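J.: How does the following fold in three dimensions:
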Amino acid sequence: MDRFPDRRHVRLRSREQGWYLHATSDGMDVCLNRDRRSVNAAWAVHLDNGRDGVRLLLHSAAYGRYLAATNKKAPRGHRGFSTKLLECYDFEGDESVRWEAVMSGSKEDVQLRHVEADGKFRYLRGSGKYRYWKDKVTVHRKNRSTMTHWVVELIPLSQGFPGIPGPFDEPVPSNFGLMLGRELPPWRLIKYVRAAEDGSYNQQANAWTTIQFRGNSVGTLRNELASRTGITDVDFVMCIQAGRQGRLTPVLVNMPREGHGDTVYIVIIVSGTPGEAALRYPDINA
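T.: All right, here's what the predicted structure looks like:
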């Protein structure tokens, strides 16, 4: 696991394609994309010391959701089984998000293998070697193809909070934008709680405040939370928690374009506190 320091951010570059493992903009899947200077290409390392040794978990720096293997057949033209971004990592024993990193090929390459219930392995595999438009990332039992080889790039830390996109106009019911074919943004339930200065927070359900929020703009959401909490909007960082077992992920990009009816858990961490100082941000331009 030397290539994956706990709580740091990495990129995973396909050895064969040269493209990067990306969280898709709908927040549901993963794919290959050539853009390395994107938050969607950054993955936070979560090392878990379980009964079977150390396992590797990766959660998206964009949405906080964990890379997971599924038993769903891969789309037509792809091999093996689908992967996805797990919206809620609630159970510590959830094996779908647990991976092992093994050296393969050149000294720069790793393979990420997922252990099935029967003890067999499935390997994270890129697509598009001959048909570049086939960009899905799957898991496959065969590991001889170089499409299962990944180069790990450690992302330097940003010196401070890089900020978030500002508010932007989104269509609302009866808005003229709808007449022009613009899609109505989703409704979400936002559950939020304010952390203590050390970054700890109450996990009990009755400690969280619930609001309804329409839209994908995190700038608008921060303004709404500032109004409700009385904290100046530039004086706190929003962190998303993708399930009870999920680690906090600082919000850096707008919410996924899909997600109507989703519940999003936000922990508010006040700037200048030890809790905020402990947060880590990837320098995606490095």
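
J.: C-alpha from now on. contacts and neighbour counts both.
T.: OK.

J.: and residue 7, how far is that from residue 43?
T.: 10 Å (C-alpha to C-alpha, to the nearest Å).

J.: Over to residue 121?
T.: Counting by C-alpha to C-alpha - residue 121 and residue 43 are separated by 22 Å.

J.: more crowded one of those two?
T.: residue 43 (30 against 19; other C-alpha atoms under 10 Å).

J.: Pull the number of nearby residues for the residue nearest to the more buried one when sequence neighbours are not counted.
T.: In this structure, residue 43 finds its nearest non-sequential neighbour in residue 60, 4.7 Å apart by C-alpha to C-alpha, 6 or more residues apart in numbering. For residue 60, the count of nearby residues is 23 (other C-alpha under 10 Å).

J.: Here is a second sequence; please produce its structure as well for comparison:
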Amino acid sequence: MDLFPDGAFVRLRNRAQQTYLHADDDGEGVSLRPHGRVFSLNAVWRVHRVLIDGDTFVLLQGAVYGRYLAIAPGRAPSGYRGSRAVQRDYGASNVGAVMWRPFRMVDDERYISLRHDFDRNLRANGRYRFWHTAVTVDNNEGRWSTMIQWTVGTFQLGPGLPPLPRPTVNLGGRSSLFRRRRPEADERRTIRHVRANDEGDFDQNSDNWPTFPYYGRSVFNLRVQVGARQPGGEVGGGIRLAVRPGLQGRLTPLVTDLPRSVDSMDIVVFNTGSQGAQNLVYPDIP
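T.: Sure thing, here's the model as predicted:
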């Protein structure tokens, strides 16, 4: 447990594949990806520890979309072992799915396994079929297989939140900051939002929050539209947005474009510079 202090930002690298646990852009899948030119926020996870009936569990919350590493019901697709590892919101209906226990490997304490329930472990795939990059949870017959072993790296807290990416438009194939994109009518999602006070307190019941339909993935445009719906209107950098991934999920600042899924999102609005906004944390990614 010492490798997973509450609130820390970590990355997990598989011992066999030498690739990183990655929250996919669809907001649901989890896969293994190599280290790019710049380390991806999708491969950063925030530790959320909980105590249940005297037992401590580790939850891993994706730093990019705020959703939690979980096990999906049912079997993984053909060619994979066990059940799929996925991203899920954290609420009363799926508490068990997001609970993990880290164990150091006896033969080499640099590596850990992440165990879900009894002897089911988070595992890589693709040892022989390299195109199989999805991550699964499996009752592995090879107890010490390197496919279930992970190294844990940590990040320091960043000095502040980064600026939001500007929206792009597609001008018929030309590369430009303002490329005009095709219509995204099929990408509508419901946004629920609430305004926090300067201390960061807000109405916890999302049934009371106003809603509106939102098209596309731009977090910059989302801030504009949410700001326009605040009393008196808000423009520019006067507000910061955080996503609440389920009633029990910790707030995560929105600093990248939204996932490709059209799942509803619960957004908490903070005044920039307020104590509530300063409580939002971001990893210092090299």
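
J.: circling back: show me the contacts for the residue nearest to residue 43 of structure 1.
T.: 23, 40-44, 66-67 (C-alpha atoms under 8 Å, 6 or more residues apart in numbering).

J.: Mind checking which of those are in helices?
T.: Counting by DSSP state H, these place none of their members in helices.

J.: Over in structure 2, tell me which residue corresponds to residue 135 of structure 1.
T.: In structure 2, residue 135 of structure 1 lines up with residue 133, judged by TM-score structural alignment.

J.: Next, the mean deviation of the helix ranked longest in structure 2 compared to structure 1.
T.: Longest among the helix segments of structure 2 by residue count, using DSSP H, is helix 219-228. Comparison of helix 219-228 of structure 2 with structure 1 after fitting gives an average deviation of 1.0 Å (mean C-alpha distance after the TM-score superposition for structure 1).

J.: What span of structure 1 is the helix or strand following that helix aligned with?
T.: Later in the chain than helix 219-228 of structure 2, the nearest helix or strand by DSSP states H and E is strand 239-243. Under TM-score structural alignment, strand 239-243 of structure 2 corresponds to residues 236-240 of structure 1.

J.: for the matching stretch, the distance to its chain's centre please.
T.: Distance, stretch centre to chain centre, for stretch 236-240 of structure 1: 15 Å (C-alpha atoms, centre = their mean, to the nearest Å).

J.: how big's the offset between it and structure 2?
T.: Relative to structure 2, stretch 236-240 of structure 1 is 1.0 Å off (mean C-alpha distance after the TM-score superposition for structure 1).

J.: From the rest of the structure, what touches that stretch?
T.: 63-64, 222, 248-251, 264-271, 276.

J.: switch the cut-off to 10 Å
T.: For stretch 236-240 of structure 1, contacts defined as C-alpha atoms under 10 Å, 6 or more residues apart in numbering pick out 61-65, 161, 163-164, 192-194, 218, 221-222, 225-226, 246-252, 264-273, 276, 279.

J.: what do you get for stretch 155-167 of structure 2?
T.: 7-11, 44-46, 177-180, 217-221, 223, 237, 240, 253-257, 277-286.

J.: Quick check on those: which are buried?
T.: Buried by 16 or more other C-alpha atoms under 10 Å: 7-11, 44-46, 217-221, 223, 240, 253-257, 277-278, 280-283, out of the contacts of stretch 155-167 of structure 2.

J.: Appreciated, that's everything.
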